[in-house]
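Student: Only the shape, not the letters, is given here:
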């Protein structure tokens, strides 16, 4: 019985560690289930292999279904104190951005809504810390200008 409990404890530890490499927040629930079965087996609550497998399945799948969405929130990082929701790039036209990596040959990096974006600027090289304005996009690369476009809707100035 001790050998079986060690099997479940080691399996649980490996599953939890695998979450660092496969970050879907799934393996951790199976790891916790395996550790709980290992402990229950070590103290004599579970004897046979079918009981252990059934307990592992119920604990793992049950915790996955009922707790995953609640726990997933803990693993999301905040990149900004202000979140404007998921906006498409077209809606960002006219937004004020800050240059986070100076432009060289028209290519640099800007920060928009707390995230850094690759950007292109045709009207000169901008230095880190400069303010620019989104005038469009090419794929996921923002097109920016040092000059504020007419009819911009700057939400960053508040």
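Tutor: Thanks, I have it. Keep in mind that this is a model prediction, so the values were computed, not measured.

Student: From here on, just use CA atoms for contacts and neighbour counts.
Tutor: Will do.

Student: Residues in contact with the helix or strand containing residue 10: which ones?
Tutor: Element membership for residue 10, per DSSP states H and E: helix 2-18. With C-alpha atoms under 8 Å, 6 or more residues apart in numbering as the test, helix 2-18 has contacts from 27-42.

Student: Stretch 22-34 too?
Tutor: Contacts of stretch 22-34 (C-alpha under 8 Å, 6+ apart): 8-9, 11-19, 55-57, 59-61, 63-64, 68, 72.

Student: Check which residues of that stretch are buried.
Tutor: 25-34 (16 or more other C-alpha atoms under 10 Å).

Student: Second structure for comparison follows:
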């Protein structure tokens, strides 16, 4: 009975899900692709399309490596985003000079702005009103420094 519970497909699927879940704890964005390979092999074994252990191992290796090399860079950018220089408090050079929309009137030099669809806290030495456009001059931590003059 115990052997019936752990068929080839069940072992591959269990391994795949464990690898995918392990990515939450060790975030190198590698284990998830081996997990995908194991899940695919598990499904192929479940439907009886692959029965030989040798074939399963080869497919696992090929699918895992192909998915790793084909999609890792894309997923890495999507999941992690760009990173600024945290030590100096500077944001990435890609943010500086971007246009933002002021969402509400600035009070005491601070207010919300929208940058690429995301709401940010911002500061400015200029009196900004809702609907105004401004440009990112830099940042102070996670607060954008904005101005009506383009950098």
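Tutor: Received it, and whenever you're ready, just let me know what you need. Being a predicted model, the structure only gives us computed values, none of them experimental.

Student: what's the TM-score for these two chains?
Tutor: Superposed pair, TM-score by TM-score structural alignment, normalised by the length of structure 2: 0.55. Supporting alignment: 131 aligned residues with a C-alpha RMSD of 4.1 Å.

Student: just to revisit the earlier point, now a ChimeraX select for only the buried ones of the contacts of stretch 22-34 of structure 1.
Tutor: Buried residues among those (16+ other C-alpha under 10 Å), as a ChimeraX selection:
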select :8,9,11,12,13,14,15,16,18,19,55,56,57,59,60,61,63,64,68
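
Student: can you give me the helices in structure 1?
Tutor: 2-18, 27-42, 49-72 (DSSP state H).

Student: and those as TSV, adding distance to residue 86 of structure 1?
Tutor: Listed next are those as TSV, based on distance: least, C-alpha to C-alpha, whole Å:
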stretch	distance to residue 86 of structure 1
helix 2-18	30
helix 27-42	28
helix 49-72	18
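
Student: Go through these and name the closest to residue 119 of structure 1.
Tutor: Of all those, helix 49-72 sits nearest to residue 119 of structure 1, with 31.2 Å by C-alpha to C-alpha.

Student: Show me the contact partners of that closest one.
Tutor: 25-26, 29-34, 36-37, 41, 46.

Student: orientation of it relative to helix 27-42 in degrees?
Tutor: With axes from the mean of the first three to the mean of the last three C-alpha atoms, to 10 degrees applied, the angle from helix 49-72 of structure 1 to helix 27-42 works out at 140 degrees.

Student: now helix 49-72 of structure 1, how far from the chain's geometric center?
Tutor: Here helix 49-72 of structure 1 is found 23 Å from its chain centre; the criterion is C-alpha atoms, centre = their mean, to the nearest Å.

Student: what's the closest of the contacts of helix 49-72 of structure 1 to residue 142 of structure 1?
Tutor: residue 25 (31.9 Å).

Student: roughly how far apart are that closest one and residue 61 of structure 1?
Tutor: Going from residue 25 of structure 1 to residue 61 of structure 1 by C-alpha to C-alpha, to the nearest Å gives 13 Å.

Student: repeat for residue 28 of structure 1
Tutor: Distance, residue 28 of structure 1 to residue 61 of structure 1, using C-alpha to C-alpha: 11 Å.
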